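Trainee: this is the structure alone, sequence omitted:
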């Protein structure tokens, strides 16, 4: 069977707006999950799993990149990823630090499998259905890992939300600095991608959680709603401007397709 190949990468270009929207999805996923869980855990599970399943199905079914479809899927993954990290702790009492170790192992294993299977884990190479499945599997695990790590620093290590924000705000600059010094761009990307989760979640928790829990007390519901409104505006902007299309990867792919084969041409 011939592999399903896309005409262009099915992920957005990595630039400033990408990281802004990515951080926003992490925060919304955190507060929305906590808010729904405070209302009803079964309801939260149904909404989380339903949103994730529907969004990922529509994303994987499509052959082209579209900002609304992609970012709604990322939001669904953020919501579900929070739940699969928080669930074992809330239901079974498993420490967050233990969950962090489990997710590190799972993420390392999946990235290794992806690299050995496809020869690359670059986001610019998401041009086949198989690579896209690897991509979203890794994204889900990064959300689970980031949630567990953020809760580990805030609760297990007793840093609270404020110092967790400071910690992850500093750490997320490390891959950027190392990239400037020669670190492989793909490694730098995935390291930053993982760190956006605990940073965004810590900021959202700080804004929404009660003051006696170390937050500002704005409320999980209102913070989630405001986040969704900002999310809608930014994704709408990307949809209208097409500014997040990975033109470099698209042009490179088109050139490779047009270039004559020296053996068979």
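Mentor: Good, I have the coordinates. None of the values given here were measured: they were computed from a predicted structure.
Trainee: CA atoms for contacts and neighbours, from now on please.
Mentor: OK.
Trainee: mind naming the longest helix for this protein?
Mentor: Counting by DSSP state H, the longest helix found in the chain is helix 67-92.
Trainee: for that helix, packing partners?
Mentor: helix 16-39, helix 41-61, helix 129-151, helix 220-241 (3 or more CA pairs under 8 Å, 6 or more residues apart in numbering; DSSP states H and E).
Trainee: got another, please set it beside the one above:
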């Protein structure tokens, strides 16, 4: 949607006077925003899991990177596509990681994260409006306004992550189907904007919804084909979308298709291009409310249906009834419940990986670890229902092996310890 929000009331703007620091909101804005969101999901997962950096360390790394790129962005006096969209990419990763830490490390329920980030975003908007009397992104012409803008963007990414994961948790939908809900809601918001909804409200609602949309697209592309995805993997998905972002930014830099050329003319003329109709705004607000209630009803209905929580594997939430089991119990249960041929296959792959680690052939060990991951994921649908406790225990032994072997600076002692423990559990 092309944003045509009313300009701010005439008033003295404190702080450094700037040209507008954000792009015109055309279709290019939304395309590249979704691309950035997808990269935020897939690239963070790749660094965290594939490189073995870890969730907390990845969050610290990107917080530092975000501080650096944001400093560069805010020191500029006008909109520069490369600087602006690099900041969006980094903030998308950072906001995602903050929500993931709350969920995966501190076991904060997603409904609480969603509520907290919703309240925080409302607070940011309230303070922003009380100080500046506008929430339009076409009024980002001073340092304080830009600071409010980027704080709001950071919170929207964290909130979008929480709401997206919550919808998956409630529904159990696969990566492909999960794209449809945020896409449908964005279509509704776009239609209402064209009808006469408040432009600022429509913009920020759509901005939040693009986060779960982009993340679900990323998951769909990266998820193995055995789990209803397209099987590109997080690294390839990140590369493809980063190239797409780069190509789009180069195009925008050359054509200046998203640059507001005349700030004064825009403020005085564009504000009234679409005459606001209070009646249509009220109708649109009512339809948004109905859409929100319908979404809640849909999620409640889906939650009541039998389903597997696709987010449970990523956090410390127990996945099986009956409590935890010891290593000895898991070994005995796995031997009794799982096909001997599959147990032999897992043992062979793990043993091969250990041998390669001891031979200091790290590249081959990483490849063999991928074979283990693929074989384990392929058998999940049959093994997990057979004995959930044994499957969960083994799954928790495989994750450290993958992290250790794929680490950017592998430690042989850590690798051998993880593999030995897995082999002991496999019997």
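Mentor: Noted; the coordinates are in hand. No experiment lies behind these values; they were computed from the predicted model shown.
Trainee: can you pull the TM-score for these?
Mentor: After superposition, the two chains reach a TM-score (TM-score structural alignment, normalised by the length of structure 1) of 0.90; 254 aligned residues with a CA RMSD of 1.8 Å.
Trainee: make a markdown table out of the helices and strands packed on helix 67-92 of structure 1 and add distance to residue 192 of structure 1.
Mentor: Rendered in a markdown table, the data for these read as follows (distance: least, CA to CA, whole Å):
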| stretch | distance to residue 192 of structure 1 |
| --- | --- |
| helix 16-39 | 9 |
| helix 41-61 | 23 |
| helix 129-151 | 10 |
| helix 220-241 | 20 |
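Trainee: still on that earlier bit, what's the longest helix of structure 1 aligned against in structure 2?
Mentor: Aligned by TM-score structural alignment, helix 67-92 of structure 1 falls on residues 81-106 of structure 2.
Trainee: please apply the same query to stretch 230-243 of structure 1.
Mentor: The aligned range for stretch 230-243 of structure 1 is 244-257, by TM-score structural alignment.
Trainee: can you give me the buried ones in that stretch?
Mentor: Neighbour-count burial for stretch 244-257 of structure 2, counted by 16 or more other CA atoms under 10 Å, picks out 244, 245, 248, 249, 252, 256.
Trainee: returning to what we had before: mean neighbour count, the helices and strands packed on helix 67-92 of structure 1: which tops it?
Mentor: Most buried of the helices and strands packed on helix 67-92 of structure 1 by mean neighbour count (mean count of other CA atoms under 10 Å) is helix 129-151; its value is a mean of 23.
Trainee: and that one, how far from structure 2 on average?
Mentor: Following the fit onto structure 2, the mean deviation recorded for helix 129-151 of structure 1 is 0.6 Å by mean CA distance after the TM-score superposition for structure 1.
Trainee: follow the chain on from that helix and name the next helix or strand.
Mentor: Downstream of helix 129-151 of structure 1, the next assigned helix or strand under DSSP states H and E is helix 160-171.
Trainee: quick one: contacts of that following helix?
Mentor: 150, 153, 154, 195, 198, 199, 202, 203, 205, 206, 214, 215 (CA atoms under 8 Å, 6 or more residues apart in numbering).
Trainee: same list, the residues you listed, but as CSV with secondary structure and distance to residue 119 of structure 1 please.
Mentor: As requested, these are exported to CSV (DSSP: H, G, I helix; E, B strand; the rest coil; distance: CA to CA, whole Å):
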residue, secondary structure, distance to residue 119 of structure 1
150, helix, 31
153, helix, 35
154, helix, 37
195, helix, 24
198, helix, 29
199, helix, 30
202, helix, 35
203, helix, 36
205, helix, 38
206, helix, 40
214, coil, 45
215, coil, 44
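Trainee: that'll do, ta.
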